[in-house]
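Student: no sequence on this one, just coordinates:
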């Protein structure tokens, strides 16, 4: 069997792999993307799951970070067919007593909703947002660009005093619950921040959960939670179209089972069927860190200290997702949530803490917190007029296998929450598809155990601790091999950061003169960490 040769082999055609391939192709590299499944896109795909004519997103559905990401903006995917659309309201958190805190792209409407819970909270929100607007561009650059973010940090220093940046750093370390109590008086704003934090696997009481809650609230206020017209698949389609226009290729059904290493360098990739692919310059892997270091690269090519550290890698919670086809919109008893694309449902601030506590204790939560997507409300192309394509997901403890009885019982709990807040919900269901953690992994091997964020977002597994103690960069101890998945900094979410950072690291390695200096510096620091 012949060996094909290209400049770069990208393992995995998730959105990060496709972002990396596009950036390398922009630089004139000959790029081949190898995807194990039959279709590209990873967690960013769409299909008719619940019933014919009802389009569902297989995993990722709303894209606040996609809209805010400088990485995706620079790719100009609009020129390749990507169009964004919005629900009338960004998000709403429906409390058990029927009150709702509503986030709208008009800050004044958000403020008015929060003032219903506590007069003055609206003004506090507006002040928070005004400060966000001053720092949002350099802050998003600092979050998504390679670590350490020197240039974005200098831009932040030009806009904010050192004292104010110290206060910002404190906010990033605070828990969502502490941040809510410190800034707001009413439950509406507090539950909005804490609910947003649980888009990750962080409990409202966890350190740094306030950063995620605050960040999602502010990004949602500025950019909304947009969806692609025609489904999440359109993001993948645009990335594929852009890549092919630049000569890149994606090959599906190509299951890479090893990265070929020789002389301390990545030389290419091999498939289980015997196909070999030589990489002149780089191998980039859009796979979870345990798959790269525990399977694709033979242990003899890796420092023993790295393999020991990998034992401490923590996955995020498992995910259980249900898609419904509804004959009409959800019959909410609280009209305020009817126009929200994203709905937080089931519990209040105290309930969020109990839910997270049960997950930490490896128990299925008795009162699940639900994230709900009203997709036709956000994009009328998703189902026939007057109907709704709806989904909801909730978290479960991370483990390898779930029984059918356990999943069925938890789906009953989910639907009971809908029945409480939308009596008659079951009467409008015309189709349903349940996707448990095991099925998520079957559809996309990178979603191991139903974990969708590439690893825990806890503070001990961020920055230079992601995925393990290191540089917080895409470089690995194997020369010309780069980690390009959500397991790498800056982590989960559809923003393209890990893929872009891996591509930039690969390009830096091949700069005349400076490339050798770059690699020597990386090797020296890694040697000090892993020896």
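Tutor: Now that the structure is in, tell me what you want to look at. Quantities reported herein were computed from a predicted structural model and do not represent experimental measurements. Numbering: from 1, shown residues only.
Student: going forward, measure contacts and count neighbours with C-alpha atoms only.
Tutor: Noted.
Student: Next, count neighbours for residue 502.
Tutor: Look at residue 502: counted by other Cα atoms under 10 Å, it has 34 neighbours.
Student: residues in contact with it?
Tutor: 20, 284, 473-475, 482-484 (Cα atoms under 8 Å, 6 or more residues apart in numbering).
Student: mind listing which of these are in strands?
Tutor: Assigned to strands by DSSP state E, the following of the contacts of residue 502 qualify: 284, 482-483.
Student: The residues you listed into a markdown table, with extra columns for neighbour count and distance to residue 406?
Tutor: Listed next are these as a markdown table, based on neighbours: other Cα atoms under 10 Å; distance: Cα to Cα, whole Å:
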| residue | neighbour count | distance to residue 406 |
| --- | --- | --- |
| 284 | 30 | 38 |
| 482 | 28 | 38 |
| 483 | 30 | 35 |
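Student: Closest to residue 401 out of the residues you listed?
Tutor: Using Cα to Cα, residue 483 comes nearest to residue 401 of the ones in strands among the contacts of residue 502, at 26.9 Å.
Student: Show the contacting residues for that closest one.
Tutor: 284-287, 289, 292, 474-476, 498, 502.
Student: if you set the cut-off to 6 Å instead, what comes out?
Tutor: By Cα atoms under 6 Å, 6 or more residues apart in numbering, the contact set of residue 483 is 285, 474.
Student: ok, the closest residue to residue 515 other than its chain neighbours - how many residues close by?
Tutor: Leaving aside its chain neighbours, residue 515 sits nearest to residue 509 (4.3 Å; criterion: Cα to Cα, 6 or more residues apart in numbering). By other Cα under 10 Å, 22 other residues sit near residue 509.
Student: ok, now residue 473?
Tutor: Residues contacting residue 473 under the criterion other Cα under 10 Å number 26.
Student: putting a second one here so we can go through both:
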């Protein structure tokens, strides 16, 4: 071994970084994680944003994929000793419609089926079949989503699918995996309301209703939640970050905040060290791992010398942005569609697939959406510890908005900078929520609206407020994420690796990129 300061230097403390660090530490490596901000966790953090005693998840709220991940199977016991805690919602997600009705999915399969049967008897029978088939289908689909993008792994998955499902079943699965949400939902359910309730889960990862390969996400969320509930962190999503940092330190690693990496130093095709603000140099004996957006990796290296790779980083496409609105509340909303909705972790306002498609396409064109898709998280309905007794928090996520504003689809907001446009756009969002929950504003004790610019300033990986660090459309996913030939996190520079949501398998609290890289390196 060389006289390097550490075996591995990890740039950025997002959850993929911390996951990777724990695999390396378990293998006996010395590891140092460097974070530019004052708080570890990247987009997974919980902060006081409004009034004292109200804890708000800054961006990510749903940590089901973390709790159900391969990483948690490996390290869950250690994290539980470090204090990680979860609360699981039995009433997972619901949608409200303009006619004052609602449909939701929870862990009670019979109740789900009864709600569907009230909309369509045929759909209720379809739901029963999909429920029965979910364990075997999810093993195949989930295996694909968590597998390295190499021929041996994919061949193994293919043979396994053939043994389990036969040729016809495997081809059906392949068709499903390539389908858009609208395509699959339209073939599967006749009720527009059922379709509209499931489709938003594609929007969470940049799959509007008509984007190919997006059907997987509504399917996995709906039937996964039904099978096991939807998990949030007790006291805040940052419970997973605090536990991982504590375990890293217990294993002899370090997570250093307020330490910004300004350059990755390399010579003769090999990454050797990082330079931090102030000019100090820290060397790595085995690996430098960068959890950064692709353009930031290009900037830090000054170019790897591989023209194709460097061009791929430079042309990497980001998804539209997000606006977050955090509310401290005297009480939960009174939903017009029914009091049962107060018990749900998420209530989405996106009444039809066409409305969702428009709410996506307008931001892609640079326009503030006239009727944005709004996800209303109600974490204190599940976890009262996040607010003072009897009080609540709401987590409003607006999917999607333009990172750079060119105009307003409603022709009401003239501003084209987010600092000026955010207040009137926030009022538009609250107006829409108030239509479905009259009296909402009268219960607001405090508010903090967060623009795409604010999200990027806090975390440069969220370019233009893109919370998934890059479009997941097929031309930039799987073997093409982030650049063809480098989906495993390797780069053209020996000893330099890339992780985070920009790397396959992409954005999720399940931390697939960090897990796969940690396993590959050890």
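Tutor: Looks like it came in fine. Every value quoted in this text rests on a predicted model; they were computed, and no experiment measured them.
Student: For residue 475 of the first structure, see how far away the residue nearest to residue 515 of the first structure is.
Tutor: Counting by Cα to Cα, to the nearest Å, the gap from residue 509 of the first structure to residue 475 of the first structure is 10 Å.
Student: coming back round to it: check the contacts of residue 502 of the first structure against residue 130 of the first structure and report the nearest one.
Tutor: residue 473 (31.8 Å).
Student: Trace that closest one over to the second structure, please.
Tutor: Per TM-score structural alignment, the equivalent position to residue 473 of the first structure in the second structure is residue 488.
Student: residues touching that match, list them.
Tutor: Per Cα under 6 Å, 6+ apart, neighbours of residue 488 of the second structure: none.
Student: what does residue 291 of the second structure give?
Tutor: By Cα under 6 Å, 6+ apart, the residues touching residue 291 of the second structure are 11-12, 499-500.
Student: try residue 174 of the first structure
Tutor: Residue 174 of the first structure touches 207-208, 210, counting by Cα under 6 Å, 6+ apart.
Student: Show me what it aligns to in the second structure.
Tutor: Under the alignment (TM-score structural alignment), residue 174 of the first structure maps onto residue 179 of the second structure.
Student: Where do the helices of the stretch 101-250 of the second structure begin and end?
Tutor: Using DSSP state H, counting those that start in this stretch, the helices found in the stretch 101-250 of the second structure span residues 109-117, 121-145, 151-178, 181-188, 192-198, 200-203, 216-228, 239-250.
Student: what residues are up against the nearest residue to residue 40 of the second structure once chain neighbours are set aside?
Tutor: Closest residue in space to residue 40 of the second structure, ignoring its immediate chain neighbours: residue 13 at 5.3 Å, by Cα to Cα, 6+ apart. In this structure, residue 13 of the second structure makes contact with 35, 40-41, judged by Cα under 6 Å, 6+ apart.
Student: And for the residue mapped onto residue 429 of the second structure from the first structure, the neighbour number?
Tutor: Aligned by TM-score structural alignment, residue 429 of the second structure pairs with residue 414 of the first structure. When neighbours are defined as other Cα under 10 Å, residue 414 of the first structure has 23 of them.
Student: what about the strands in the stretch 351-500 of the second structure?
Tutor: 367-368, 373-377, 392-401, 407-408, 444-450, 496-498 (DSSP state E, counting those that start in this stretch).
Student: how big is the offset of the first one relative to the first structure?
Tutor: On superposition with the first structure, the average gap between strand 367-368 of the second structure and its aligned counterparts reaches 1.0 Å (mean Cα distance after the TM-score superposition for the first structure).
Student: Over to the second one?
Tutor: Between strand 373-377 of the second structure and the corresponding residues of the first structure, superposition yields a mean separation of 0.7 Å, by mean Cα distance after the TM-score superposition for the first structure.
Student: Which residue range of the first structure does that strand align onto?
Tutor: Using TM-score structural alignment, strand 373-377 of the second structure corresponds to residues 369-373 of the first structure.
Student: do the same with the fifth one
Tutor: Against the first structure, the aligned range for strand 444-450 of the second structure is residues 429-435 (TM-score structural alignment).
Student: Can you give the distance from that stretch to the centre of its chain?
Tutor: With Cα atoms, centre = their mean, to the nearest Å as the basis, stretch 429-435 of the first structure stands 24 Å off its chain's centre.
Student: number of nearby residues for residue 427 of the second structure?
Tutor: A total of 11 residues lie near residue 427 of the second structure under the criterion other Cα under 10 Å.
Student: got it, and the one 5 residues further on?
Tutor: Residue crowding around residue 432 of the second structure was assessed by other Cα under 10 Å; the count is 16.
Student: again, but for the one 10 residues further on
Tutor: Residues contacting residue 442 of the second structure under the criterion other Cα under 10 Å number 11.
Student: Likewise for residue 366 of the first structure?
Tutor: Neighbours around residue 366 of the first structure, by other Cα under 10 Å: 12.
Student: what's the counterpart of residue 515 of the first structure in the second structure?
Tutor: Using TM-score structural alignment, residue 515 of the first structure pairs with nothing in the second structure.
Student: Residue 515 of the first structure and residue 283 of the first structure: what is the separation?
Tutor: Taking Cα to Cα, one finds residue 515 of the first structure at 16 Å from residue 283 of the first structure.
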